[in-house]
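Any chance you could fold what I've pasted below:
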Amino acid sequence: MKAIVFDRHGGPTVLQLTEVAVPEPGRGQVRIRVRAAGVNPIDGKLRAGGGWPIELPSTPGVEGAGVVDAVGPDTDGFAVGDEVLGHTATGSYAQFALSDRVVPKPAGLSWDVAAAVPVAAETALRVLRLLDLSPGETLLVHGASGSVGSLAGQLARRRGVTVVGTAGAAGRDRLGRLGVTAIAYGDGLVDRVRSVAPHGVDAVFDAAGRGALPDSIALRGGPERIVTIADPNAAEYGVLFTGGSEVMVEPAAIAEVAKQVAAGDLTVPIAARYQLADAAEAQRLSDTGHAGGKIVLTVD
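Okay, the predicted model is just below:
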């Protein structure tokens, strides 16, 4: 099969399209004929030698959508031919990938949007559970125009929470259409937030990681109920950094988000689409941190 592989750490140029063996599903796994793969910041960090230790050569990608092609032993609920989306156990930048964490793809949901759902949904749901928001409270989201921040804002609003979101100029109009009060990030942020939320903010979700924690603490009056997924200096401020182990998000919850996206009740912004062979360009955009939405690889 064709797959993107890197055999050394470095910049996007280490990514190469090559032929590798088709993986065989193990116990509890399905093999997916990948139709689209999501590109996430962690893909670039692992490629560059950050994140956690990995074996080389390696294929990037932690999420995708496609058609079940084979089913391993003791795997219940899925059959060959089922359309699915989910997290992958082997790299999703490939024609085939293995997974033990898939959910059905709703009819009518395009492959590119389906591939953009798993990580964004899991992360947004996890952070919102950690923040434990109640109706009537106000949530500040840094990086609100990205796939995770945007979805978190929408989910919070559906729970009766007022959402203030920081974004660049290109994303603020879209956030406004989603019912989020959009403001610019950068110098003067504290005053801008207080002008639109004069009674203060009850919780903060940092999905940007661009030095927003000091301002967040000033707005909250302390580090409580501030969660970041993007600032590695969180511990220095007494802020919770979440990487995925603090709260388990059930597959059924991700499946429900996928259904709502298919129905048009929620949206996951797609910033760019690339062919599999152009994975280096996709990661180059992702590495900037300014994509403004999800980047997706189309796999023929």
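
drop to CA atoms for contacts and neighbour counts, all remaining ones
OK.

What are the contacting residues of stretch 170-190?
Outside stretch 170-190, the residues within contact range by CA atoms under 8 Å, 6 or more residues apart in numbering are 142, 144-145, 150, 153-154, 157, 162-169, 192-193, 196, 215-216, 218-219, 292.

Report the buried residues of stretch 96-114.
96-106, 109, 111-114 (16 or more other CA atoms under 10 Å).

Which of these fall in strands?
The members of the buried residues of stretch 96-114 that map onto strands under DSSP state E are 96, 97, 98, 99, 101, 102, 103, 104.

Can you lay out the residues you listed as TSV showing distance to residue 46?
Supplementary listing: these in TSV, determined by distance: CA to CA, whole Å:
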residue	distance to residue 46
96	20
97	18
98	19
99	19
101	21
102	23
103	26
104	28
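
And the strands in the stretch 1-150 of the chain?
Using DSSP state E, counting those that start in this stretch, the strands of the stretch 1-150 of the chain run over 2-5, 16-19, 30-39, 63-71, 83-87, 96-99, 101-104, 138-142.

Let's compare: structure for the following, please.
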Amino acid sequence: MRTSTSRAVQFAESFGGPGNLVLREVPVPEAGPGQVRVRVTAAGLNPMDWFMTSDDATAARFGLSLPGGFGNDYAGVVDEVGDGVGDLFKVGDRVFGSAFSRSVADYVVVDAPGHLGKGGDVHRTPDGLDDRTAAVLSIAGSTAAAALAVVKPGPTDTLLIGAAGGGVGVFAVQLARLAGARVVGTGSATSADALRALGAEPVVYGEGLADRLPDGITAAMDLHGAETIAAARELGVPDSRMTTIATVVEGIEPANGANAEPGAIEEIARLAAEGQLRVPIAARFPVDQIRAAVELQSARHVHGKVVIDL
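So this is what the prediction gives:
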């Protein structure tokens, strides 16, 4: 007999840090017309999860209200299909995607196929890709694809990626290498081995970055702030070959995962399933340890993705 309640991680009384997160019993949501309900098996964490919910004012800017959910990336199995979905999805399909600030829950309801920038989306999980890996693809993979679409790296390029060891950088480095580019990635001294494993040449970030970079940088992506852009400008990289994802810099076209080209995330999932793209999972936590998971992820020292098991 199906239960009428399920678990969801929420901010019950106020937004804020991980100490404000609680695991609550909530009604099981129902799929409406054009929607599917997914029984979530794993949810992936991203910096935007805790940034959007860091305080009440920030949450309000993103249209969030209490009680508010948490997390964006998920993977699982379709267990209910609403009217009008047709042949797009059926009960039992393995799927992954994004559910805006509500993915860390037993169930999510999303439009089918939906849109990452409009509340959530859903995609078929390819054979050969496990749920934990699928659960970390949507936000970071789409953002990396959108950033690469701005700078368009190729075999004649040396691409500088700032914060290359972060969640988006893991994808950006490998996708740029698959496109034939040489990649130089900035990070902490302790991230050097992880960056080399991805295919990047590591350089320590910080003051004097331009002096530590090799000759021949032709394009740049800053995945954290603006330091990488400033260094690339010192080296003469044109603004048209640079992008940011977290900071607005005058003259630089920003990238947003919601604007990734159609089919980009499906291609990333295919590459991961075929072993052409490595997705490092740094840590896994059961859902009742959500606070510890967010504390680890938000410290920004983890090399790889953090996954919540449901």
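
tm score of chain vs chain?
Overlay of the two chains. TM-score (TM-score structural alignment, normalised by the length of the first structure): 0.90; 290 aligned residues with a CA RMSD of 1.9 Å.

With respect to burial, which of the strands of the stretch 1-150 of the first structure scores highest?
Mean neighbours per residue, mean count of other CA atoms under 10 Å, is largest over those for strand 30-39, with a mean of 29.

Identify the residue range in the second structure corresponding to it.
Alignment of strand 30-39 of the first structure against the second structure: residues 36-45, by TM-score structural alignment.

what residues does that stretch touch?
With contacts defined as CA under 8 Å, 6+ apart, stretch 36-45 of the second structure is touched by 29-31, 71-82, 85, 89, 95, 103-112, 131-132, 135-136, 294, 297, 305-310.

Kindly report the same for stretch 239-257 of the second structure.
The contact list for stretch 239-257 of the second structure (CA under 8 Å, 6+ apart) reads 116-117, 139-147, 150-152, 218-226, 229, 233.

what separates the aligned residue in the second structure for residue 81 of the first structure from residue 44 of the second structure, distance-wise?
Superposed on the second structure with TM-score structural alignment, residue 81 of the first structure falls opposite residue 92. Per CA to CA, to the nearest Å, residue 92 of the second structure is found 21 Å from residue 44 of the second structure.

go on, residue 210 of the second structure?
In this structure, residue 210 of the second structure and residue 44 of the second structure are 34 Å apart, going by CA to CA.

mind listing the helices for the stretch 151-300 of the first structure?
169-177, 189-196, 213-220, 234-237, 251-262, 279-288 (DSSP state H, counting those that start in this stretch).

now the ones you listed in JSON lines, with distance to residue 19 of the first structure and mean neighbour count?
Shown next, in JSON lines, are these (distance: least, CA to CA, whole Å; neighbours: other CA atoms under 10 Å):
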{"stretch": "helix 169-177", "distance to residue 19 of the first structure": "39", "mean neighbour count": "16"}
{"stretch": "helix 189-196", "distance to residue 19 of the first structure": "49", "mean neighbour count": "15"}
{"stretch": "helix 213-220", "distance to residue 19 of the first structure": "44", "mean neighbour count": "19"}
{"stretch": "helix 234-237", "distance to residue 19 of the first structure": "41", "mean neighbour count": "12"}
{"stretch": "helix 251-262", "distance to residue 19 of the first structure": "32", "mean neighbour count": "19"}
{"stretch": "helix 279-288", "distance to residue 19 of the first structure": "15", "mean neighbour count": "19"}
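
Adding distance to residue 43 of the first structure, write the ones you listed out as TSV.
Converted to TSV, these look like this (distance: least, CA to CA, whole Å):
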stretch	distance to residue 43 of the first structure
helix 169-177	23
helix 189-196	30
helix 213-220	24
helix 234-237	21
helix 251-262	21
helix 279-288	8
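
Those: which one's closest to residue 18 of the first structure?
Taking CA to CA, helix 279-288 is the member of those nearest to residue 18 of the first structure, at 12.1 Å.

Now the closest one on the second structure. Mean distance?
Aligned to the second structure and superposed, helix 279-288 of the first structure gives a mean residue distance of 1.8 Å (mean CA distance after the TM-score superposition for the first structure).

what does that helix correspond to over in the second structure?
Under TM-score structural alignment, helix 279-288 of the first structure corresponds to residues 290-299 of the second structure.

same question, stretch 105-119 of the first structure
By TM-score structural alignment, stretch 105-119 of the first structure lines up with residues 125-139 in the second structure.

what about the matching stretch, start to end distance?
Chord length of stretch 125-139 of the second structure, first to last residue, is 15 Å (CA to CA).

Over to stretch 24-36 of the second structure?
Distance between the boundary residues of stretch 24-36 of the second structure (CA to CA) amounts to 22 Å.

Give me the aligned partner of residue 6 of the first structure over in the second structure.
In the second structure, residue 6 of the first structure lines up with residue 11, judged by TM-score structural alignment.

so who does that match touch?
Contact analysis of residue 11 of the second structure by CA under 8 Å, 6+ apart lists 20, 21, 22, 66, 67, 68, 69, 70.

And the last one, how far from residue 23 of the second structure?
When you say that, I think you mean residue 70 of the second structure. Residue 70 of the second structure is 10 Å from residue 23 of the second structure, where distance means CA to CA.

List the residues that are in contact with both of the two.
Residues touching both residue 70 of the second structure and residue 23 by CA under 8 Å, 6+ apart: 9, 10.

would a markdown table of the strands of the stretch 1-150 of the first structure with distance to residue 237 of the first structure be doable?
Listed next are the strands of the stretch 1-150 of the first structure as a markdown table, based on distance: least, CA to CA, whole Å:
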| stretch | distance to residue 237 of the first structure |
| --- | --- |
| strand 2-5 | 37 |
| strand 16-19 | 39 |
| strand 30-39 | 29 |
| strand 63-71 | 31 |
| strand 83-87 | 31 |
| strand 96-99 | 36 |
| strand 101-104 | 34 |
| strand 138-142 | 16 |
